[in-house]
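> Here is a sequence with its predicted model. Questions after.
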Amino acid sequence: MADTLVFHHVGVITDELDAAVEFYRGLGYAPGPTYADDVQKLTIIFVEKAGSPLIELIRPLGDESPARDWIGRITAGAYHTAYTARDFDAAVGEMKKKRMKKVLGPVPAVAFGGKRVAFFWNTAVGLVELVES
């Protein structure tokens, strides 16, 4: 699996999306379009800066969002690491073999043009997102 996954982004969760965008803008990041993800019940904005990791800013929409509990735990901050997978289905299978608990997906992601994403969790590494390439 090590040669099939490529680091893609870090997800940062916040209830203060506008303030987060302004913070990263002050660090030289440029915000992209805003996405409303009705499946995951999120508002998403990617911010990017040449030579720096891509950052996904995530705001849960309502109490039904799977991400809402994180706001209660950490208020704001790093939420997950994400990797693109050339063979998405095989990568999902490998995550299960590595004792990663699937917590969401696969589901289509509006922020990735409908490509599938899946989220996995374990206590050693936290939340990991797989993104279909």
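That came in fine, so what should we check first?

> contacts and neighbour counts: CA atoms only from here.
Fine.

> Leu96 sits in which helix or strand?
Rather than Leu, residue 96 is Lys. Under DSSP states H and E, the secondary-structure element containing Lys96 is helix 88-97.

> contact partners of whichever helix or strand comes after that helix?
Next helix or strand after helix 88-97 toward the C-terminus (DSSP H and E): strand 101-108. Identification of contacts with strand 101-108 by C-alpha atoms under 8 Å, 6 or more residues apart in numbering yields Val39, Met95, Lys96, Gly114, Lys115, Arg116, Val117, Ala118, Phe119, Phe120, Trp121, Asn122.

> Just the buried residues out of the residues you listed, in ChimeraX syntax.
The ChimeraX command for the buried members of the contacts of strand 101-108 (criterion: 16 or more other C-alpha atoms under 10 Å) is given here:
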select :95,116,117,118,119,120,121
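
> Now distance to Ile58 and secondary structure too, for the contacts of strand 101-108, in TSV please.
As requested, the contacts of strand 101-108 are exported to TSV (distance: C-alpha to C-alpha, whole Å; DSSP: H, G, I helix; E, B strand; the rest coil):
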residue	distance to Ile58	secondary structure
Val39	14	coil
Met95	23	helix
Lys96	25	helix
Gly114	17	coil
Lys115	18	coil
Arg116	17	strand
Val117	15	strand
Ala118	16	strand
Phe119	15	strand
Phe120	17	strand
Trp121	18	strand
Asn122	21	strand
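
> take a look at this one as well, against the first:
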Amino acid sequence: MTLANIADSWIFDHLGLVVKSLERGRSALEASLLIRGWTPETIDPVNGVRLQFGRDLAGVVYELLEPLGEDSPVHQALVSGRNILNHVAYRVSDLTVAAAHLKAAKNTPTSTPKPAIAYGGAQIQFFVSPLNFIIELIEAPTHQHIFSPVEAS
């Protein structure tokens, strides 16, 4: 697969933020970034998080990640206050091809692919980039988040 083909199959999905609680995260993002729609909350025990997606007026999607416990992969970020802006995520048509591309570009996988409940069980995989930020790949190229509007207060 050529670089052009790989690039054509990558679709920006969201920015992941680690929060102490979804409720607190929603309130802060609604006030600060004008989030105007939320998906239902999802509990994902496979990946150790409670999560929810929100969309701002510009169409940017944010994923709030609340750790389910101390063994959650994002728990340490919350405790340390580092990597709160945790990752950038892309939907891809072929996780194996996209992962091979990232590995060739010296990105390091943090684990093997796992199913993600928020994406109907589609496989996801995380990588640490050479610039020390996290990239998530999601093998769900046609997935669409379903947002409900924020009620006016």
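That came through fine. Just so we're clear, the structure is a prediction, and the values are computed from it rather than from any experiment.

> overall similarity of the pair, as a TM-score.
Scored against TM-score structural alignment, normalised by the length of the first structure, the superposed chains reach a TM-score of 0.90; 133 aligned residues with a C-alpha RMSD of 1.7 Å.

> The helix holding Lys96 of the first structure maps to which residues in the second structure?
Residues 95-104 of the second structure are where helix 88-97 of the first structure lands when matched by TM-score structural alignment.

> and that stretch, how far from the chain's centre?
In terms of C-alpha atoms, centre = their mean, to the nearest Å, the centre of stretch 95-104 of the second structure is found 18 Å from the chain centre.

> helix, strand or coil for the residue mapped onto Gly25 of the second structure from the first structure?
In the first structure, the residue paired with Gly25 of the second structure according to TM-score structural alignment is Ala20. Under DSSP: H, G, I helix; E, B strand; the rest coil, Ala20 of the first structure falls in the helix class.

> For the second structure, just list every one of the strands.
For the second structure, the strands defined by DSSP state E cover 10-18, 35-38, 42-44, 49-56, 61-67, 85-92, 108-109, 114-116, 122-128, 134-138, 148-149.

> Can I get those strands in TSV including distance to Val79 of the second structure?
Shown next, in TSV, are the strands of the second structure (distance: least, C-alpha to C-alpha, whole Å):
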stretch	distance to Val79 of the second structure
strand 10-18	10
strand 35-38	25
strand 42-44	20
strand 49-56	15
strand 61-67	10
strand 85-92	13
strand 108-109	23
strand 114-116	24
strand 122-128	19
strand 134-138	18
strand 148-149	31
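
> which residues are contacting the helix holding Lys96 of the first structure?
Identification of contacts with helix 88-97 of the first structure by C-alpha under 8 Å, 6+ apart yields Met1, Thr4, Leu5, Ala85, Lys101, Lys102, Ala118, Phe120, Leu130, Val131, Glu132, Ser133.

> Need the counterpart of His75 of the second structure in the first structure.
The equivalent of His75 of the second structure in the first structure is Arg68 (alignment by TM-score structural alignment).

> Identify the residue nearest that match in space, chain neighbours excluded?
Pro60 (5.5 Å; C-alpha to C-alpha, 6 or more residues apart in numbering).

> Asp15 is in contact with that neighbour, correct?
Yes - under the criterion of C-alpha atoms under 8 Å, Pro60 of the first structure makes contact with Asp15 at 7.1 Å.

> The two: which is more packed in?
Set Pro60 of the first structure next to Asp15 and count neighbours by other C-alpha atoms under 10 Å: Pro60 wins out with 23 against 17.

> Please report how far the more buried one lies from Pro66 of the first structure.
Distance, Pro60 of the first structure to Pro66 of the first structure, using C-alpha to C-alpha, to the nearest Å: 8 Å.

> which neighbours do those two share?
Jointly contacting Pro60 of the first structure and Pro66 under the rule C-alpha under 8 Å, 6+ apart are Lys41.
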